[in-house]
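Undergrad: Give me the fold of what follows.
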Amino acid sequence: MRKKVAIIMGGFSSEYKISLKSGNVVYDYLDKEKYDAYRIHIFKDRWIYVDSNEKEFPVNRHDFSLKLNNQMVKFDCVFNAIHGTPGEDGLMQAYFKLLGIPQTSCGFYQAALTFNKRDLLSVLKAYGIKSAPSYYLNKGDKIDEKQIIDKVKLPCFVKANKSGSSYGITKVYKAEELKNAISLAYMEDDEIIIEGFLEGTEVSVGVIKYKGETTVLPITEIVTENDFFDYEAKYEGKSQEITPARISNEQEQNVTRIARTIYDVLKMNGFSRSEFIFIGEDPFLLEVNTTPGLTKESILPQQAKEAGIDLSQLFESAIEEALS
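TA: Sure, this is the predicted structure:
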């Protein structure tokens, strides 16, 4: 008997369009012989099922069910394809935990922790995970440019603390640019992290549960045409994503070990993609994404392909892992 799978997509953040693309790829590649797939759009003002004719039906938020043709539809599993809130910050994970519905991403605590860059880096520091020097601001705090620059130096990155796809990020070269960069970051979040610039090779490392095993995928090197790996570089072709990465054996061993350590220490499930910059042979962690992009051009699917895992296998493994 085919399992009923709800693919949730959309969300409340600036990343909702990217999420809709990811969700539709999951829908297209799921094995229809094994699964009945339902595209569920999650927005602040409505939760809806969108059928193959683009007709919309409301989702009952009390038990996450549908009424179609006078029949109640209950789901065996949820495939989480929401980037940003509420799919990547723990809200949907906690909701499904309360309802007892399995879902493909990590748990609610892990999602909330990894979505908060400041808290994540603080927790992992105790395990020897290196990161750039940083300075924290909350909305309303006094902005002391000298204190910030003394701590992180120039150039530096001003980032929204809880955001993805490089929304709310600015590379700052001069003290007088800080306030505008901070204002931009506050448009995405009321917390900010300002990090020192790290000069080195940037890589992305996918770690997943595949057929019950923690699996580190082939590493991707990021070479951007822009000043950094921003939205344009990620989604509009302004970068090269080279898999496998052109790094030394020692670098590969170090970053593979650290990416696996992060996944295991945090007791992760589902997909993750961690970003690092090498200083010499040592990887410095930038962030961890727990609902990474899933289009054919996205980094994690590229890595899976290099490992001999096609999209149907990748998505099926996530569902079976959640169901188990």
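
Undergrad: Every contact and neighbour count from this point should use C-alpha atoms.
TA: Fine.

Undergrad: what residues does stretch 24-42 touch?
TA: 1-12, 20, 23, 47-51, 294-296, 311-312, 315-316 (CA atoms under 8 Å, 6 or more residues apart in numbering).

Undergrad: Over to stretch 248-264?
TA: Around stretch 248-264, the neighbours that count as contacts under CA under 8 Å, 6+ apart are 124, 129, 205, 207, 214, 216, 219, 269, 272, 274, 278, 281-283.

Undergrad: same thing but at 7 Å, please
TA: Applying CA atoms under 7 Å, 6 or more residues apart in numbering, the external contacts of stretch 248-264 come out as 205, 207, 216, 274, 281, 282, 283.

Undergrad: Apart from its neighbours in sequence, what residue is nearest the fifth one?
TA: So the one you mean is residue 281. Nearest residue to residue 281, sequence neighbours excluded (CA to CA, 6 or more residues apart in numbering): residue 251, at 5.1 Å.

Undergrad: Would you do the same for the sequence below? I want to compare the two.
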Amino acid sequence: MKKNIAIIMGGYSSEVEISLKSGNVVHNSLSKERFNTYRIHILKEKWVYVDGDNQEHPVNRGDFSIEVNNESVVFDCVFNAIHGTPGEDGLMQAYFELLGIPQTSCDYYQSALTFNKRDFLSTLKPYGIKSATSYYINQGDQINTEEITAKVGLPCFVKANKAGSSFGISKVYEKNDLKPAIERAYKEDDEVIIESFLDGIEVSVGVITYKGKTKVLPITEIVSENDFFDYEAKYQGKSQEITPARLSPEQEKNVVETAKYAYEVIKMKGYSRSEFIFIGDEPYMLEMNTTPGLTNESILPQQAKIAGISMSELFESAIEEALVKNK
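TA: You can find the predicted model right below:
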């Protein structure tokens, strides 16, 4: 009997359009012989099922069911394709856990932890996983540019603490540019992390649960045409994404071990894509994304393809893992 799969997409953040694109790719890739797939738009103003004729059907938030042709449809599993809140920060994961509905991404705690860059990197430090020198500031705090630059130096990166797709991020070269950069970051989040500039090779490492085991995918080297791997570089072709990355054997060994260790230390499941910068042979963790882009152009599917995993295999494996875990 075919399983009913809800593919949630959209979200409440600046990443909504990217998420809708990812969700549609998942919808088109899943086997129609094995699954009944339903595109569920989770938006600030509405939760709706969008059918093949683009007609909208409201979602019952009490039990996450929908009504189609006067019949109630309940779901065997939810495929999470929401980037940003509420799909990547633990809110949807907690909601589905309360309802007892299996879902493909990590659990609510891991999602909330990794979405908060400051807390995530602090959690990994006792395990020997390195990261940039950082300075924290919250909206309403006094901005002490002398104190900031004394700790992290210049240039530095100013980032919204809980945001993705490089929204709210600036590379700052001059002390006078710190305040405008912080104000820009506050448009995405009321918490900011300011990090020292790490000058080295940048890589993206996909780690997933695949057929019951933790699997590290081929590594991607990021070469941005812009000053850093910003929104244009990620989504508008202003970068080279080289897979497999041009690393020494020592660098490859170190980053594979570190990415897998971080995944297992925090008890991750599902998809993850972690970003690192090398200082010599040592990888420094920047962040971990738990709902990475899933379009044909996105890094994780590119890595899976090189590993011999098709889009349908990648997505269907996530559903199978969620169903097994629920049992």
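
Undergrad: what's the TM-score here?
TA: The TM-score (TM-score structural alignment, normalised by the length of structure 1) is 1.00; 324 aligned residues with a CA RMSD of 0.3 Å.

Undergrad: The contacts of stretch 248-264 of structure 1: which two are farthest apart?
TA: The distance between the two most remote of the contacts of stretch 248-264 of structure 1 (CA to CA) is 20.2 Å, for 207 and 281.

Undergrad: if I look at the residue nearest the centre of structure 1, how far off is residue 29 of structure 1?
TA: Central residue of structure 1 (CA atoms, centre = their mean): residue 289, 2.9 Å from the mean position. Between residue 289 of structure 1 and residue 29 of structure 1 the distance is 22 Å, computed by CA to CA, to the nearest Å.

Undergrad: Could you do residue 143 of structure 1 as well?
TA: Separation of residue 143 of structure 1 from residue 29 of structure 1 (CA to CA) stands at 48 Å.

Undergrad: Now, the contacts of stretch 24-42 of structure 1 that are in helices?
TA: Taking DSSP state H as the definition of helices, the contacts of stretch 24-42 of structure 1 contribute 20, 23, 311, 312, 315, 316.

Undergrad: Run a quick neighbour tally on the second one.
TA: Around residue 23 of structure 1 there are 25 other residues, counting by other CA atoms under 10 Å.

Undergrad: now swap in the fourth one and tell me
TA: Residue 312 of structure 1 is surrounded by 15 other residues when neighbours are defined as other CA under 10 Å.

Undergrad: can you give me the helices in the stretch 151-300 of structure 1?
TA: In the stretch 151-300 of structure 1, the helices defined using DSSP state H, counting those that start in this stretch lie at 178-186, 231-235, 249-265, 299-306.

Undergrad: Deepest-packed of those helices, please.
TA: Of those, the one with the most neighbours on average (mean count of other CA atoms under 10 Å) is helix 299-306, at a mean of 22.

Undergrad: in the superposed pair, what's the mean gap between that one and structure 2?
TA: When structure 2 is superposed, helix 299-306 of structure 1 averages 0.2 Å from its matched positions, counting by mean CA distance after the TM-score superposition for structure 1.

Undergrad: Quick one: residues in contact with that helix.
TA: By CA under 7 Å, 6+ apart, the residues outside helix 299-306 of structure 1 that reach it are 206, 217, 218, 219, 243, 294, 310, 311.

Undergrad: With adjacent residues omitted, what lies nearest to the fifth one?
TA: Nearest non-adjacent residue to residue 243 of structure 1, counting by CA to CA, 6+ apart: residue 220, 4.5 Å away.

Undergrad: ok, the equivalent of that neighbour over in structure 2 - contacts?
TA: Alignment note (TM-score structural alignment): residue 220 of structure 1 maps to residue 220 of structure 2. The contact partners of residue 220 of structure 2, taken as CA under 7 Å, 6+ apart, are 203, 204, 205, 241, 242, 243, 244, 245.

Undergrad: can you pick the most crowded of those?
TA: Counting neighbours by other CA under 10 Å, residue 204 leads these with 28 neighbours.

Undergrad: Give me the three-state assignment for residue 93 of structure 1.
TA: Under DSSP: H, G, I helix; E, B strand; the rest coil, residue 93 of structure 1 falls in the helix class.

Undergrad: Near it, how many residues? Count them for me, please.
TA: By other CA under 10 Å, the residues close to residue 93 of structure 1 number 27.

Undergrad: In contact with the closest residue in space to it that isn't next to it in sequence, which residues?
TA: Leaving aside its sequence neighbours, residue 93 of structure 1 sits nearest to residue 108 (CA to CA, 6+ apart; 4.8 Å). Residue 108 of structure 1 sits next to 90, 91, 93, 94 when contact means CA under 7 Å, 6+ apart.
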